[in-house]
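# Next one to model:
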Amino acid sequence: MLTICKCRQFATIPSLANSFPVKCLPLSSLVKETLPIVLEIAGGLTEAKGILINTFLELEPHAVNSLSNGKTPPVYAVGPIVKHEGDDRDAGSDGSKNYRDIMEWLDDQAPSSVLFLCFGSLGSFRSEQVKEIACALERSGHRFLWSLRKPSPSGKLKSPSDYENLQEVLPEGFLDRTAKIGKVIGWAPQVDILAHQAVGGFASHCGWNSILESVWFGVPIATWPLYAEQQFNAFYMVIELGLGVEIKMDYTMNLQGDDEIIVNADDIIKAIKHLMEEDKEIRKKVKEMSRISEKTLMPGGSSHSSLGRFIDDIIENLS
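You can find the predicted model right below:
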């Protein structure tokens, strides 16, 4: 049951150990036009014979246990199901040459020295926000690999594209001044980059696949959610698990591009320094969760056992 305290604007959610800020709920659950759809979908899940989830018990113990009370269909946590480096690699819009260029650049960097910035299939920013990010990266002095995508025209919900000329959106001289420490790209082979030993931090929109990939490869995350359930995911990583730091946790991207909230360079720098310099405890915790995630898929692991129960239950229902 979801309990919301309107006076304090916090919600009590059984799957979380901490009170959850209402402002971080998905917009679809806060808007009267879309809330009935959300409730209908959620209600429909109660009619299922079982729910297969791409997570693992050790990552979301409160969630798995709260849904295993006999009042809901059986829940089977069988994750993390993630792509691995080299698996069906997408050549991207620039083809294999671009991929080689990215990986060769990473090969030249020191272990855990690079901050990777990538914001998902719809993740892009208008020019003012791009300039704030660029200013933060330059002032921080940290090595970075930035997947910078061009937004679709206002009013059109389409995937971002690559810039033909990065100079048109970046501050004047930025590429020259940061040539020795950074690389700005378009499309990014995210899994292969996160798997590279040079990557020490991940600024992300917090889509669930990206969350699982950051955990699997042991890369701590700086959260910048944009839409859907990503604010919830960001809260979970920062507050519940302590596996990430906040750039902005209640940010909501306006997909039409109007009235975009701007996160200033100072706030971005603070998060970068926290992630890359100051909080060694987060790095240890992420590495430990990475080791746990691998064990869950091995015989005797929680996800391996959960998958076995799932198969057994299917066979039982068919007999």
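# Please make it C-alpha for all contacts and neighbour counts, starting now.
OK.
# Ser305 and Leu297, how far apart?
8 Å (Cα to Cα, to the nearest Å).
# Gln231 too?
From Gln231 to Leu297 the distance is 28 Å (Cα to Cα).
# what does Ser159 give?
From Ser159 to Leu297 the distance is 33 Å (Cα to Cα).
# now do Pro73
In this view, Pro73 and Leu297 are 23 Å apart by Cα to Cα.
# who's more crowded, the two?
Leu297 (20 against 16; other Cα atoms under 10 Å).
# Contact partners for that one?
Contact analysis of Leu297 by Cα atoms under 8 Å, 6 or more residues apart in numbering lists 78-80, 303-304.
# again with Ser28
34-35, 38, 228.
# now, among those, which is nearest to Cys5?
Using Cα to Cα, Leu35 comes nearest to Cys5 of the contacts of Ser28, at 18.0 Å.
# please give me the structure for this one as well, since I'd like to look at both together:
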Amino acid sequence: MADTYAKLIFIPAPGVGHIMSTVEIAKLLVSRDQRLSITVLVIKPPSVDSGTAINVYIESLAKNTIDHISFIQLPQDEISLIHDPKDLMSFFNVFIPSHCKYVRNIVADMTSQPDSGRIAGFVIDMFCTCMIDVANEFNVPTYVFFTSNAAFLGFNFYIQTLSDVMKKDIIEIKNSDTEISVPSFVKPLPTKLFWDLVHTREGLDFVLRSFRKLRGVKGIMVNTFLELETHAIESLSDDINIPQVYPVGPILNLEGGPSVKKPFDDYIIRWLDSQPPSSIVFLCFGSLGSFDEAQVKEIARGLEHSGHGFLWSLRRPPSDDQKSIFPSDYVDPRVVLPEGFLERTAGIGKVIGWAPQTAVLAHQAVGGFVSHCGWNSLLESLWFGVPSATWPMYAEQQMNAFEMVVDLGLAVEIKLDYRKDVFTSKDYNTVGVVTSEEIGSGIRRLMEDNDVRKRVKEMSAKGRSGVVDGGSSYASVGLLIQDFLNR
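Model (predicted):
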């Protein structure tokens, strides 16, 4: 009987967006075919961040009962306990690999059980390529769940080709302040928008090692859909040296995940209930997004100049002496806002701390989204038909913003090249303070450009159609399941 089942080992990276997306794709797979059984091996972030939303979420997983899905929280050793969360390269090169031995032990125990059934594959995050070696030890194929988009996936493979095959110096290219033609992007990509990790030799070395290994995996699931990234997906399919790509998205956690601030949700939603349809611009910059006082004041002035109602998730940056990269909420936001701002905007706007993002985007009063351009956030805004204005901050968000604005015409620009170092205590960004005039102008375009709004609504319908029977992602998931079962 056990042989009729295919067991999968999922290993997400320990980031809230990565884990939530992984859980959602696992739920989708087992709902589509009851012959699949999934064990999610959870790498817990360093203990110094134990109070953050990601750990609240991880702790909740063990309490949830999901048919055919189980969760095992991996132990932490001394490396985990002393790891500095602001040391990004150590996180990738030391912290995550320190968990390989625990994965090896768990899989060995699983395979030694009588009637345990076969393991059809490991499904790993792009930041967990060290786990490919563990899978190989058990003669198990590896698949990747790529939580970002197809254009960015293609960029990384192209960077690896430029370096290894064409013998180009990527750091030199990145510093050239020019544009290069990347096959997965429609328009030439400005080199100043390259993602953070290829800005340094150490980061570049990690990317090159990772994508050399990813060329050998069995398949890559991408959180996107064919109608959204037709060009990028076709460019990946045309390259015979890239594994089979399965567009399976949009994969979304529409419940938003658990939070200690759930009671506050009702207050926000009640306020939105009192606003006219599509009248509110929502500003939210992700789990790591925050600004210094000078930039906060410019945002406030820009909102006043825009003339539009707003809901602003304003977060306090972590202090230099904190062993954390996560912002917190202000006790009183007046300490950083212009004098009298809250009083002047009381009738049209709200300044809040943490926000229930999916619930807000789903609300009919919300007509625009000023976003840091994390891929999950952009997919959520598309799902709900809410156009975005781009204000990227870190990682690959500048490239996401470029694709949405320039390649796809599904967003408007506030900035494409803004970049802030959220992983150290350095207080800098690449473009200086974004002025209130730029912000106000961007918000007006966001709320008043009917062409962008129409395209976003059309893409929303295509995304929703893609995940149901007869849709492109539905078919792609079916092919993937068949591949699991055939093994």
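# TM-score them against each other, please.
The TM-score (TM-score structural alignment, normalised by the length of structure 1) is 0.94; 312 aligned residues with a Cα RMSD of 1.6 Å.
# wait, Asn175 of structure 2 sits on Phe194?
No. Contact between Asn175 of structure 2 and Phe194 fails when scored by Cα atoms under 8 Å: they sit 9.9 Å apart.
# more neighbours, these two?
Between Asn175 of structure 2 and Phe194, counting by other Cα under 10 Å, Phe194 is the more crowded of the two (22 against 12).
# what do we get in structure 1 for that one?
When structure 1 is aligned by TM-score structural alignment, the residue opposite Phe194 of structure 2 is Leu25.
# Please give the number of neighbouring residues around Glu281 of structure 1.
Per other Cα under 10 Å, the neighbour tally for Glu281 of structure 1 reads 11.
# Now check Pro189 of structure 1 against structure 2: what is it aligned to?
By TM-score structural alignment, Pro189 of structure 1 lines up with Pro356.
# Distance check, Thr3 of structure 1 against Thr12 of structure 1.
Applying Cα to Cα to Thr3 of structure 1 and Thr12 of structure 1 gives a distance of 5 Å.
# These two: which is more packed in?
Thr12 (17 against 12).
# Identify the residue of structure 2 aligned to the more buried one.
In structure 2, the residue matched to Thr12 of structure 1 (TM-score structural alignment) is Ser181.
# OK, contacts around the closest residue in space to that match that isn't next to it in sequence?
Excluding the flanking residues, the one nearest Ser181 of structure 2 by Cα to Cα, 6 or more residues apart in numbering is Pro188, at 4.4 Å. Contacts for Pro188 of structure 2 (Cα under 8 Å, 6+ apart) come out as 179-182.
# and if we set it to 6 Å?
The contact partners of Pro188 of structure 2, taken as Cα atoms under 6 Å, 6 or more residues apart in numbering, are 179-181.
# Now render those as TSV, adding distance to Val23 of structure 2 and secondary structure.
Converted to TSV, the contacts of Pro188 of structure 2 look like this (distance: Cα to Cα, whole Å; DSSP: H, G, I helix; E, B strand; the rest coil):
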residue	distance to Val23 of structure 2	secondary structure
Glu179	37	strand
Ile180	36	strand
Ser181	35	coil
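# Reformat these as CSV; add distance to Leu361 of structure 2.
What follows is the contacts of Pro188 of structure 2, written out as CSV (distance: Cα to Cα, whole Å):
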residue, distance to Leu361 of structure 2
Glu179, 34
Ile180, 35
Ser181, 34
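# of those residues, closest to Pro317 of structure 2?
Glu179 (32.9 Å).
# so how many other residues sit close to that closest one?
As a burial measure, Glu179 of structure 2 scores 15 neighbours (other Cα under 10 Å).
# hang on, isn't it packed against Leu189?
Yes. Using Cα atoms under 6 Å, Glu179 of structure 2 is in contact with Leu189, at 5.2 Å.
# Stretch 463-476 of structure 2 aligns to what range in structure 1?
With TM-score structural alignment as the criterion, stretch 463-476 of structure 2 aligns to 293-306.
# and Val434 of structure 2, that's in a strand?
No. Going by DSSP: H, G, I helix; E, B strand; the rest coil, the assignment for Val434 of structure 2 is coil, not a strand.
# residue boundaries of the helices in the stretch 51-200 of structure 2?
Counting by DSSP state H, counting those that start in this stretch, one finds helices in the stretch 51-200 of structure 2 at the ranges 53-63, 78-82, 88-90, 100-112, 131-137, 150-164, 170-174.
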